[in-house]
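Visitor: Using only what follows, build the 3D model:
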Amino acid sequence: MSKFTPEPTDELCINTIRALAADVVGKANSGHPGAPMGMAPVAHVLFSRFFNANPKNSKWYNRDRFVLSNGRCALQYILLHLLGYDLTMDDLKQFRQLGSRTPGHPEASIEVTTGPLGQGFSTAVGLAIAQTHMSATFNKDEFDLINNYTYGELLLLISVVIGILI
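Guide: Below is the predicted model:
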């Protein structure tokens, strides 16, 4: 098992995500910042150390996917902004406002969010099955065309709990 090595900037990054979540949700006067604030450590580590994506090409097919079951959450937008995608601070300030680029559910981005709670789990499983099928169909010996991952917050929570118990 690999050891996790904290970086000196981890705490600042996590607190930045939390502060942005509180500000974005507060400005919208809608929703609550609990999920993005609580998931900030996991999201930061996942997106800074493991997640494979390209802000210059958001439609890159082999990108990793992140499924967030608790929809209407500011976390996706905050992460996209911090990763360098075309999402400005002004866009974050318009979170959940009519006609904004940051509605309650993102329509087009590298992220996936879902409606009813629990629906994200089935979405993540479907994406994982699809990527496994694609890799089995198109990958050849010594040539991995499809090697992306699908992450979901329920699965992350389970893996964190298992990691603590082991």
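Visitor: C-alpha from now on. contacts and neighbour counts both.
Guide: Will do.
Visitor: Okay, and residue 57 sits in which element?
Guide: Remark: residue 57 resides in no helix or strand, with elements defined by DSSP states H and E.
Visitor: tally of neighbours for it?
Guide: Other residues near residue 57 number 11, with proximity taken as other Cα atoms under 10 Å.
Visitor: Relative to residue 110, how far out is it?
Guide: As judged by Cα to Cα, to the nearest Å, residue 57 and residue 110 stand 10 Å apart.
Visitor: which residues of this protein fall in helices?
Guide: 10-28, 34-45, 75-83, 89-93, 119-138, 153-165 (DSSP state H).
Visitor: ranking those by burial, who's on top?
Guide: Burial of those is given as mean neighbour count (mean count of other Cα atoms under 10 Å); helix 75-83 ranks first at a mean of 20.
Visitor: residue contacts, residue 151?
Guide: 64-67, 124 (Cα atoms under 8 Å, 6 or more residues apart in numbering).
Visitor: could you redo the last one with a cut-off of 6 Å?
Guide: residue 66 (Cα atoms under 6 Å, 6 or more residues apart in numbering).
Visitor: before we go on, could you also do this sequence so I can check it against the first one:
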Amino acid sequence: MNHLDEQSINALRVLSADAIEKAKSGHPGLPLGCAPMAYELFAHQMKHNPASPDWFNRDRFILSAGHGSMLLYSLLYLFGYGKEGKPELTLSDLQNFRQLHSKCAGHPEYGHIAGIEATTGPLGAGMGMAVGMAIAE
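Guide: Model prediction:
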């Protein structure tokens, strides 16, 4: 792991913790603990294109524990996910986490933001969704 990787992981943690603290609501454990794993997947393992999030042959990231959504929002922000080559999330969007009419809801919702592959919430539901998506392809 190089210095840029370490700084990126710390950025994920800080973005997530700050948004959760500002909202006075949320679950910090998953974003803080899983940031290194999630960053490794997005930065070095998964085949994906943030400028073309609907690319057919992409790998899909399903966050089964939807209550850890701030990790996913931070990843999508740092990697510049968006449509037509323009990043969709702004720092202001992250700061409005869990607020009424926010792009960053308490649980990720499919189709609400580029890069969210499934609406999740109930623990364990993501495994079935991921298997179903893999079989469907």
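Visitor: Any idea what the TM-score comes out to?
Guide: Once superposed, chain against chain, the TM-score is 0.84 (TM-score structural alignment, normalised by the length of structure 2); 126 aligned residues with a Cα RMSD of 1.4 Å.
Visitor: before we move on, the earlier item: mind listing the shared neighbours of residue 57 and residue 110 of structure 1?
Guide: What both residue 57 of structure 1 and residue 110 touch, as defined by Cα under 6 Å, 6+ apart, is an empty set.
Visitor: Could you save the helices of structure 1 as TSV and add columns showing distance to residue 105 of structure 1?
Guide: Output for the helices of structure 1, formatted as TSV (distance: least, Cα to Cα, whole Å):
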stretch	distance to residue 105 of structure 1
helix 10-28	14
helix 34-45	14
helix 75-83	9
helix 89-93	13
helix 119-138	13
helix 153-165	16
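Visitor: Out of those, which is closest to residue 101 of structure 1?
Guide: Of all these, it is helix 89-93 that lies closest to residue 101 of structure 1, at 6.1 Å by Cα to Cα.
Visitor: residue range for stretch 26-40 of structure 2 in structure 1?
Guide: Aligned using TM-score structural alignment, stretch 26-40 of structure 2 spans residues 31-45 in structure 1.
Visitor: Tell me how far that stretch lies from the chain's centre.
Guide: 10 Å (Cα atoms, centre = their mean, to the nearest Å).
Visitor: before we move on, back to that, compare the helices of structure 1 and give me the one nearest residue 53 of structure 1.
Guide: helix 75-83 (9.1 Å).
Visitor: Quick one: residues in contact with stretch 71-90 of structure 1.
Guide: Taking Cα under 6 Å, 6+ apart as the rule, stretch 71-90 of structure 1 contacts 36, 55, 104-105, 113-115.
Visitor: Mind picking the two most distant members of those?
Guide: Taking Cα to Cα as the measure, these have their most distant pair in 55 and 115, spaced 25.2 Å apart.
Visitor: dump the residue contacts of the residue nearest the centre of structure 1.
Guide: In structure 1, the residue lying closest to the centroid (Cα atoms, centre = their mean) is residue 66, at 4.3 Å. Neighbouring residues of residue 66 of structure 1 by Cα under 6 Å, 6+ apart: 111, 150-152.
Visitor: so of these, which ones are in strands?
Guide: 111, 150-152 (DSSP state E).
Visitor: could these be laid out in CSV, adding distance to residue 22 of structure 1?
Guide: Output for those, formatted as CSV (distance: Cα to Cα, whole Å):
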residue, distance to residue 22 of structure 1
111, 20
150, 27
151, 24
152, 22
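Visitor: from those, which is closest to residue 128 of structure 1?
Guide: residue 150 (5.8 Å).
Visitor: so the closest one makes contact with residue 68?
Guide: No: contact criterion Cα atoms under 6 Å: residue 150 of structure 1 and residue 68 do not qualify, at 10.8 Å.
Visitor: who has more neighbours, those two?
Guide: residue 68 (27 against 19).
Visitor: What lines up with that one in structure 2?
Guide: Checking TM-score structural alignment: residue 68 of structure 1 goes with residue 63.
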